[in-house]
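K.L.:
Sequence and computational prediction follow.
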Amino acid sequence: MELQQMRYVVEVAETNSFTRAAERCRVVQSALSHQIARLERELGAKLFERTSRRVRLTPAGAAFLPAARQCLDAADRAAAEVAAAVGEVRGRLAVGLIPTVAAVDIPGALRDFRQRYPAVRISLRVGASENLVEQVKQGAIEVAFLGLPTTARPEGVAAHELGRDRLVAVVAQDHPLAAEPAVTLRRLATEVFVDLPAGTAGRIQSDLAFSAAGLSRDVAFEVTTADYIARLVAPGLAVAMLPSAYVPQLTGASVTTIEVTDAPARVEHVAWSRVNLTPAGKAFLGILGIPTTGSAVETG
């Protein structure tokens, strides 16, 4: 069993096509098909069902795929560790972030990182804080930028607090509240809201604030990105609550922000795994001036 054979299997599984997989691997299709057939003979099981219209994993293929990915990740990690030992940082850097990250200039940090470590391939994944923490634990991403209520901390990972912020109300420019200098949660509770999906950390901080005040609200719209929250607020479909430090990033959105006198706060963290942190991940945290030993806190 060879690593290249595993790469071929992963590519076919991801593209559902031997042709596209061969193109991505930069080999002729016959060579890719031959190597997968050779691997299937060695394993004694078919990994793919092939028809004239589609390619899909067999149960044996579905069982093989996660282990194949782990082997490839381990091989890449081994190569990166050797390179780091001789002073070169390469490999991959997968960064996860919430849609409203504001405590760090991510594009600026990535620019500085790329200038210093051009051999590293970078991927960005946007998601909810709790999902990003799980991906850090699993080794799918090296570094994650999170936003959590003040009562919560990332669990099971190393973490460093980046900053604290309060939520502000975001309304359409012609909304009756737009001229107010400040507003209370009780007044906002009479409005229709757009917010992140129920159960996500970004949503929970607002839900807890209204609940603690003995209030309920109507969240008629749920979206997964803060930019789209603003797009629903601008025409007056709903109001929202977003971190004050993030709102200036809503370029082009015709919205107005209002202070909320009893607004909830949130804490932004950066999280990583002390066990699986790659040289590229450590270097990226170094660009940000974040220690990975000593003052870093491991939670959970």
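P.N.:
Right, received. Where do you want to start? Residues are numbered from 1 along each chain as shown.

K.L.:
contacts, neighbours, all on C-alpha from now
P.N.:
Will do.

K.L.:
where do the helices sit along the stretch 101-250 of the chain?
P.N.:
106-116, 129-138, 185-188, 201-212, 226-233 (DSSP state H, counting those that start in this stretch).

K.L.:
closest one to residue 155 among those?
P.N.:
helix 129-138 (7.7 Å; CA to CA).

K.L.:
for that closest one, packing partners?
P.N.:
strand 91-97, strand 143-149, helix 201-212, strand 265-272 (3 or more CA pairs under 8 Å, 6 or more residues apart in numbering; DSSP states H and E).

K.L.:
Outside of it itself, list whatever touches it.
P.N.:
96-98, 141-148, 154-157, 200-202, 271-273 (CA atoms under 8 Å, 6 or more residues apart in numbering).

K.L.:
now do 7 Å
P.N.:
96, 98, 141-144, 146-147, 154, 157, 201, 272-273 (CA atoms under 7 Å, 6 or more residues apart in numbering).

K.L.:
Stretch 71-89 now?
P.N.:
Stretch 71-89 has contacts (CA under 7 Å, 6+ apart) with 3, 90-91, 117, 120, 278-280.

K.L.:
Can you tell me which of those is nearest residue 110?
P.N.:
residue 117 (9.9 Å).

K.L.:
here's the one I want to compare it with:
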Amino acid sequence: MDLQQMRYVLAVAETENFTRAAERCHVVQSALSHQVARLEKELGARLFERTSRKVRLTAAGEAFLPAARQALEAAERAKAEVAAATGEIRGKLAIGSIPTVAAVDLPAVLRRYRLRYPQVGISLRVGSSEQLVEQVRDGALDVAFLGVPPGFRPQGVRERELAHGQHVAVVAPDHPLATETEVDLSRLVEETFVDFAEGSAARAQSDEAFAAAGLRREVAFEVSGVDFMGRMVRHGLGIALLPSTFAAELPGVRAVPVTNGPVRVERLVWSRFTPSPAAAAFLALLDTDTRPPAE
């Protein structure tokens, strides 16, 4: 069994097709098929069910795949560690972020990182804070930028606070509140809201602020994207509560400060295990100490 055979199996599993897998791996199909067959013979079990229309993993293939992925990741990590020992940062860096991150200029940071470490392959995934924490904990992401209520503490990862930020009321230009210099939550309860999904960290910031003030509001529209939220506000379908730094960048709306509005904490999270050289270099760029906390 060798790493190349594992790469072939992974490619077939992900494409569900030997021809596409061979194209991805830059080999002829006959060579890839031969190596997969050799591996199956060595393991004493078929990894794939082959039909004229589709290729599917068998139960043995399902069992083989997680360990194969770990072996390939370990091999890549070993190569990156050796390169780092000689002064070169290589490997892969997987970053997660909420769409409204404001504590750092993420595109600018990524540009600096790429210029400094051109041998590192970077991927960026946007999602909710809850999803991102889980993916960092599971090793799918190296680091992630979150936006959460003050009391939210991510479990199973290391983290540091980046910034506190106040939410503002985001309204259409012709909305009666658009000319106000400041509003109170009690003035907003009669409004129709556009917000994130109930139960999400992004939604909890606003829900907790209204609950603390003893107020109830109506959320008529639940959306997952901030751009779509801004479009709905511009068309007068409702108002929204968003971080002030981010709301200022939305076109065609007005941002009104809220005296007792929601507070959002932006946090940076990373694995509780020793980061890869590529991840450690990224965290260092953000002036983050990756040493384990003292016992």
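P.N.:
Cool, got the structure. Predicted, not measured: the structure shown is a model, and the values here were computed from it.

K.L.:
Now the TM-score, please.
P.N.:
Comparison of the two superposed chains (TM-score structural alignment, normalised by the length of structure 2) gives a TM-score of 0.94, and 295 aligned residues with a CA RMSD of 1.8 Å.

K.L.:
hang on, the earlier thing: can you list the helices and strands packed on helix 129-138 of structure 1 in TSV and add distance to residue 36 of structure 1?
P.N.:
Formatted as TSV, those follow (distance: least, CA to CA, whole Å):
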stretch	distance to residue 36 of structure 1
strand 91-97	25
strand 143-149	34
helix 201-212	43
strand 265-272	35
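
K.L.:
of all those, which lies closest to residue 170 of structure 1?
P.N.:
Of all those, helix 201-212 comes closest under CA to CA, at 13.3 Å.

K.L.:
Mind listing what's buried along the closest one?
P.N.:
Residues 201-207, 209-210 are the ones in helix 201-212 of structure 1 that count as buried (16 or more other CA atoms under 10 Å).

K.L.:
In ChimeraX, select just the buried ones from the contacts of stretch 71-89 of structure 1.
P.N.:
Buried residues within the contacts of stretch 71-89 of structure 1, by 16+ other CA under 10 Å, are selected in ChimeraX with:
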select :90,91,117,120,278,279,280
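
K.L.:
mind giving me a markdown table with the contacts of stretch 71-89 of structure 1 and columns for distance to residue 230 of structure 1?
P.N.:
Shown next, in a markdown table, are the contacts of stretch 71-89 of structure 1 (distance: CA to CA, whole Å):
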| residue | distance to residue 230 of structure 1 |
| --- | --- |
| 3 | 46 |
| 90 | 38 |
| 91 | 37 |
| 117 | 35 |
| 120 | 34 |
| 278 | 36 |
| 279 | 38 |
| 280 | 34 |
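
K.L.:
State the pair within the contacts of stretch 71-89 of structure 1 that is farthest apart.
P.N.:
3 and 117 (25.8 Å).

K.L.:
quick revisit: which of the contacts of helix 129-138 of structure 1 sits closest to residue 167 of structure 1?
P.N.:
Out of the contacts of helix 129-138 of structure 1, the member with the shortest distance to residue 167 of structure 1 (by CA to CA) is residue 147, at 11.7 Å.

K.L.:
ok, back up a step: now, the contacts of stretch 71-89 of structure 1 that are in strands?
P.N.:
The strands, defined by DSSP state E, take in 91, 120 from those.

K.L.:
Please pull up the equivalent of residue 288 of structure 1 in structure 2.
P.N.:
In structure 2, the residue paired with residue 288 of structure 1 is residue 286, using TM-score structural alignment.
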